[in-house]
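Chemist: here are the coordinates; sequence isn't available:
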């Protein structure tokens, strides 16, 4: 063996270990999601380990502590929610269809993953000072996707893109807080009624931002066609 070949072998082993480590972390996170669905938001680390088929101590060979596991669960949740919401942001749809699609997908996801939602909420309340807040992580990720979309279309319509981020976070905050309250206290309102209510609110917010910049979108015409028209196409 030559001296020059040794680092390559070490690097190869390190890469394989890193890949295996990440794969195992993801498997444990998926097991945690199943355990949360089964046992609820107060799921214990022991129950997560049992779901994964390993001893509790085995988990902590892949996570530094409980907050690290909770943060990984949050990251996986962001992936799942994003996969549900992004298809609704199809510019071939009308603006109102896009708004309604995202809101309906969000409500549906919360209803179907009620225990996970409560788990993230519980973690947000109990998160150690200065630590990562899983609930905030999730909302910020969704708002980040909306910010990019808002920046694109505000730019296409010749508007100030600086309002994109605040608008996105405002929309997410409105939908998140209203939906969270509805999950806890429906008040006799069903999912479709809630989606209708929120769609109206969100569209009026977006419409107000656009009108302040001199842009009037037709809520019932595909967004892509309106963008093309604005660009002179």
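Modeler: Ah, there it is. All values derive from a computational prediction rather than experimental measurement. Residues are numbered from 1 along each chain as shown.
Chemist: rest of the way, CA atoms for contacts and neighbours
Modeler: OK.
Chemist: How about the residue nearest the centre of the chain: what's its closest non-neighbour residue?
Modeler: Against the mean C-alpha coordinate of the chain, by CA atoms, centre = their mean, the closest residue is residue 78 at 3.6 Å. If the residues on either side of it in the chain are set aside, residue 78 comes closest to residue 138, at 5.4 Å by CA to CA, 6 or more residues apart in numbering.
Chemist: what helix or strand is the one you found on?
Modeler: Secondary structure assigned from DSSP states H and E places residue 138 in helix 134-156.
Chemist: buried sites along that helix?
Modeler: Neighbour-count burial for helix 134-156, counted by 16 or more other CA atoms under 10 Å, picks out 134-135, 137-138, 140-144, 146-147, 149-151, 153-154, 156.
Chemist: Tell me the helices and strands packed up against the longest helix that the chain contains.
Modeler: For the chain, the helix reaching the highest residue count under DSSP state H is reported as helix 6-39. Helix 6-39 makes packing contacts with helix 45-52, helix 66-85, helix 114-126 when contacts are defined by 3 or more CA pairs under 8 Å, 6 or more residues apart in numbering; DSSP states H and E.
Chemist: this is the comparison structure:
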């Protein structure tokens, strides 16, 4: 007969994740922390959110800067963009689609800006050293425009501009509403973006 468990006994350690899953769990934990705390987020906070020991971070990543760069690459992975927009059904009206995309992209842009500002704060080059944004940022933007153009193409008979121009306008409105230096009152809501965009691109 065994007695009651020792109150001071340590809980059993959780099953270790495979290396790739552990790496992704850490990367996924970083993004909401950067949105909340900005560049002041600590490795201890990251480790706690990811459910790993702080030392594990530095066995997976060389340093905090490498972790932030990995988070930026993961967040801007074109596969994520395609998957997010693929969930918008063809049964949506033009207005419903624009509103849904605007809301989705505003949330995404908030995360993207937080991560990219943190990466910039590391002082480590993000790309090849050439002027302009890193190649992975350019590719992510290209895929977003491509996917938005496809979405607007469903409603081409309702547009007075080419689908690609409507996609460009939507991206510009979202991007302009999520600049890191903007105050909350300076930002457009998804409803406002949809109203402004549709007033300009939809046939009368």
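Modeler: Looks like it came in fine. Note that the structure is a prediction, hence the values are computed from the model and not measured.
Chemist: hmm, back to that, so the residue nearest to residue 78 of the first structure is in contact with residue 76, correct?
Modeler: No: the criterion here is CA atoms under 8 Å, and residue 138 of the first structure misses it with residue 76 at 9.4 Å.
Chemist: Name the residues contacting each of these two.
Modeler: The contact sets of residue 138 of the first structure and residue 76 do not overlap (CA atoms under 8 Å, 6 or more residues apart in numbering).
Chemist: sorry, back to before: got the contact list for the residue nearest to the centre of the first structure?
Modeler: 137-138, 141-142.
Chemist: Among those, which one lies nearest to residue 115 of the first structure?
Modeler: Using CA to CA, residue 138 comes nearest to residue 115 of the first structure of those, at 15.3 Å.
Chemist: quick one: what's aligned to residue 32 of the first structure in the second structure?
Modeler: By TM-score structural alignment, residue 32 of the first structure lines up with residue 30 in the second structure.
Chemist: Residue 62 of the first structure too?
Modeler: In the second structure, residue 62 of the first structure lines up with residue 60, judged by TM-score structural alignment.
Chemist: Residue 132 of the second structure: how many residues sit nearby?
Modeler: Residue 132 of the second structure has 10 neighbours, counted by other CA atoms under 10 Å.
Chemist: ok, now residue 125 of the second structure?
Modeler: Quick note: residue 125 of the second structure (other CA under 10 Å) scores 12 neighbours.
Chemist: quick one: contacts for the closest residue to residue 118 of the second structure other than its chain neighbours?
Modeler: Computed as CA to CA, 6+ apart, the closest residue to residue 118 of the second structure that is not its neighbour in sequence is residue 39, at 5.2 Å. For residue 39 of the second structure, the contacting residues are 117-118, 121, by CA under 8 Å, 6+ apart.
Chemist: how far apart are the helix holding residue 138 of the first structure and its match in the second structure?
Modeler: On superposition with the second structure, the mean distance recorded for helix 134-156 of the first structure (mean CA distance after the TM-score superposition for the first structure) is 5.7 Å.
Chemist: hang on, the earlier thing: tell me the contacts of the match of residue 32 of the first structure?
Modeler: Going by CA under 8 Å, 6+ apart, residue 30 of the second structure touches 46, 49, 68, 71.
Chemist: Provide a list of residues in contact with the third one.
Modeler: Right, the one you point to is residue 68 of the second structure. Counting by CA under 8 Å, 6+ apart, residue 68 of the second structure makes contact with 27, 30, 115, 118-119.
Chemist: of those, which stay in contact in the first structure?
Modeler: Retained contacts for those in the first structure, judged by both residues aligned by TM-score structural alignment, their matches' CA atoms under 8 Å, are residue 118.
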